[in-house]
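Peer 1: fold the following for me, if possible:
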Amino acid sequence: MRSAVLFIVFNRPDTTKKVFEAIRKAQPSRLYVTADAPRLDRAGEQEKCKEVRRIATAVDWDCEVKTLFREKNLGSKIAISSAIDWFFEHEEEGIILEDDVLPVSTFFPYCDELLERYRHDERVGVISGSNLVSKRFTPKESYFFSRQNAVWGWASWRRAWQYYDITMRDWPEWRDKGGLKSILDRNKLFESYWTSIFDIAYNGGIITWDYQWTCTCWYHGMVTALPAHNQTYNIGFARPDAVHTKGDVPDYIKKSIPEPLEFPLTHPVDVERSVDADALIDRYVFRANKRVFIQRKIRQIPLIGDLLSKIKQSILKVL
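Peer 2: Alright, predicted model coming up:
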């Protein structure tokens, strides 16, 4: 395989082993492994992190391995974004996998081919392996273009990542000028939803890195290639050690079982996002409808949000 791979790991030996086996079968010639440091107040985490690092570097094929192992815990927001910085300091382009994103075998050649095809096309910012509406929307070609830069298994270029800004310094001015209107097809509910998300991220209320990447791609007019068939599956849901995937597996993920792509790939005639596919993603993945919108707004009101939380806890105690 031509493209380098960045493997982002932390403290889950079981999921790390599964994803590493998928990487091992693809046999990239260059593998970058990065891991945040264990948290000192978590019993047993140091041993888990040590085991994860051993698993993720157990390369038995012809491969150059580089590592970035943190000595102090940075948290996922800084640890992951700075690891991607590090990756693109060494590589012009490459594939990025986290320790809970399990790809099928065709994910790697799909990314490999599209990285080369769109290397110099600044309209394209991301090659994603994730299609969570594949049962509802299947294009004639092997992939399509979307505004949603899904990062459950993805690839990109240094030329795109160079714009990433974790502080989102351009967001307030862009928001006030109505920058989201055309991107979100003038859907007022969805515009309000993403405005709230980006406002919270801008003010430091979200401890992740990927909403900032979405904002970056939209601000710079970059679209994402999504496969006709889902190429990855998130195996990190419904686990006690989950961070951003707490709770049961959502229905839209259960229905998006990965399937291999057929080769040779067939390509869209032009780089033009599918409005129909984006509408389905809005509806079934982000649930952009009035009822859910009102529920989210109510939860954002501190007193009502606290009251709903207390009611839920009381009910659970009775049950």
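
Peer 1: from here on, contacts and neighbour counts on C-alpha atoms
Peer 2: Fine.

Peer 1: my read: Glu98 touches Phe10, true?
Peer 2: No. Checked against Cα atoms under 8 Å, the pair Glu98 and Phe10 is beyond contact range at 9.1 Å.

Peer 1: what lies in contact with the helix or strand hosting Thr195?
Peer 2: Using DSSP states H and E, Thr195 maps to helix 188-202. For helix 188-202, the external contacting residues (Cα atoms under 8 Å, 6 or more residues apart in numbering) are 167-169, 171, 175, 180-181, 184, 206-207, 211-212, 215, 282, 288-290, 293.

Peer 1: just to be sure, Lys310 is in a helix?
Peer 2: Yes. Counting by DSSP: H, G, I helix; E, B strand; the rest coil, Lys310 is part of a helix.

Peer 1: please give the structure of this sequence too, so both can be compared:
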Amino acid sequence: MFDIAIALFLFKRTSGLERIISQIRKLQPSKIYLIADGPRNDSESDECIKCRKFAEQLIDWNCTVRKNYATSNRGVFNNIGNGAKWVFQYEEKAIFLEDDNYPELSFFTYCKEMLDKYEGEERILWICGTNYLKQMNIQTSYVFTQHLLPCGWASWAKKFNKFYDGELKGFNDPHKMETFKNSYLNKSLYRQQLRSIERTKYLLDTNIKKSSWDFQMLFSLRANNLLGIAPANNQIINIGADSFSVHGGTSMKNKMTSRFCLVETKPLSFPLISPSKIEINEYFEKTIGDIILYPFSDRVKVFLGQIVKFVLRINKYESISEKLRERKHLLRK
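Peer 2: Now for the predicted structure:
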């Protein structure tokens, strides 16, 4: 029986759940956590209930199941970011999967070994299951990185609770902002991700929409000069590029979604081979950075969008289409 708790984040997606839980079933973990967001409107209520019941039915082995089910929609940040903190009220370490993260079986053993090996190394904040490279010619089984690789991960209660800055309070700390900036090899990627985190901060502060948990993780890593671990072979494939996706892509036709979700998985070989030093792998950092960076045409669109917002006096962190719909609605009154 697998002795590391596994947490599964749910909303209303049932397609893929059977595949994901069938992998978990092979391990027979002793503890499962189900964390489910609530409906955004009345029409989603039945779907949310159906998803929860389906997940419960699929967990058919002898184990402890803890449930944290929202009665109304709390958003991605509260469901995942704060949901992880809820798990860490009970567990010293845990593995986390979303309802569209299909794992290699080796992912779980890799996480367990990394959780045990680096528990006392404070600089390592989390273990990632994702690698966006189709092939990686290295001698080790994993690398150290500061990139955000959020599909399938594991962490420790002590370190997550200490460093995860869910409300982005570190934005008020000049030293942390300088550390964040200096962590980037690619300044275009720095500007891109800074904009994303600034927008997340604005939405958190104004309580408009709490649809991100992972940009906070990115900031927590870089602003505190921490590291994550990424596997040499991709361990998680995202099977949720559909209409149910809340903060990921909804179609593989999207360039960025295809970059992140079309990398096939491959089992890791054991025993794992460790790097000789705890330091960033420069090749991995540069190559993954190029993948995460928007294509040039998309960066131009972002720049032009900022000009349009300025001309129309729309807040730079808000959606042009949503604001135009609001104005159109007001004119009709």
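
Peer 1: not counting sequence-adjacent ones, nearest residue to the corresponding residue of structure 2 for Arg119 of structure 1?
Peer 2: Aligning on TM-score structural alignment places Arg119 of structure 1 opposite Glu119 in structure 2. Take Glu119 of structure 2 and drop its neighbours on the chain: the residue closest to it by Cα to Cα, 6 or more residues apart in numbering is Trp156, 7.2 Å away.

Peer 1: could you check how far the one you found is from Lys169 of structure 2?
Peer 2: Note on Trp156 of structure 2: its distance to Lys169 of structure 2, by Cα to Cα, to the nearest Å, is 21 Å.

Peer 1: and those two? Which one has more around it.
Peer 2: Of the pair Trp156 of structure 2 and Lys169, Trp156 is the one with more neighbours under other Cα atoms under 10 Å, namely 24 against 10.

Peer 1: test my guess that the more buried one contacts Lys117.
Peer 2: No. With contact defined as Cα under 8 Å, Trp156 of structure 2 does not reach Lys117; the gap is 11.8 Å.

Peer 1: how about Ile291 of structure 2, nearest residue that isn't a chain neighbour?
Peer 2: Spatial nearest neighbour of Ile291 of structure 2, excluding adjacent residues (Cα to Cα, 6+ apart): Arg259 at 7.0 Å.

Peer 1: the one you found is in what secondary structure piece?
Peer 2: Taking DSSP H and E as the criterion, Arg259 of structure 2 maps to helix 255-261.

Peer 1: so the helix or strand following that helix matches what in structure 1?
Peer 2: Once helix 255-261 of structure 2 ends, the next helix or strand along the chain (criterion: DSSP H and E) is helix 282-292. Mapping helix 282-292 of structure 2 onto structure 1 (TM-score structural alignment) gives residues 275-285.

Peer 1: so which bits of that stretch are buried?
Peer 2: Neighbour-count burial for stretch 275-285 of structure 1 flags Ala277, Asp278, Ala279, Leu280, Ile281, Asp282, Tyr284, Val285 (criterion: 16 or more other Cα atoms under 10 Å).

Peer 1: for the closest residue to the second one other than its chain neighbours, give me its contacts.
Peer 2: If I follow you right, that is Asp278 of structure 1. Leaving aside its chain neighbours, Asp278 of structure 1 sits nearest to Ser146 (6.2 Å; criterion: Cα to Cα, 6+ apart). Going by Cα under 8 Å, 6+ apart, Ser146 of structure 1 touches Val223, Thr224, Ala225, Leu226, Arg273, Ser274, Val275, Ala277, Asp278.
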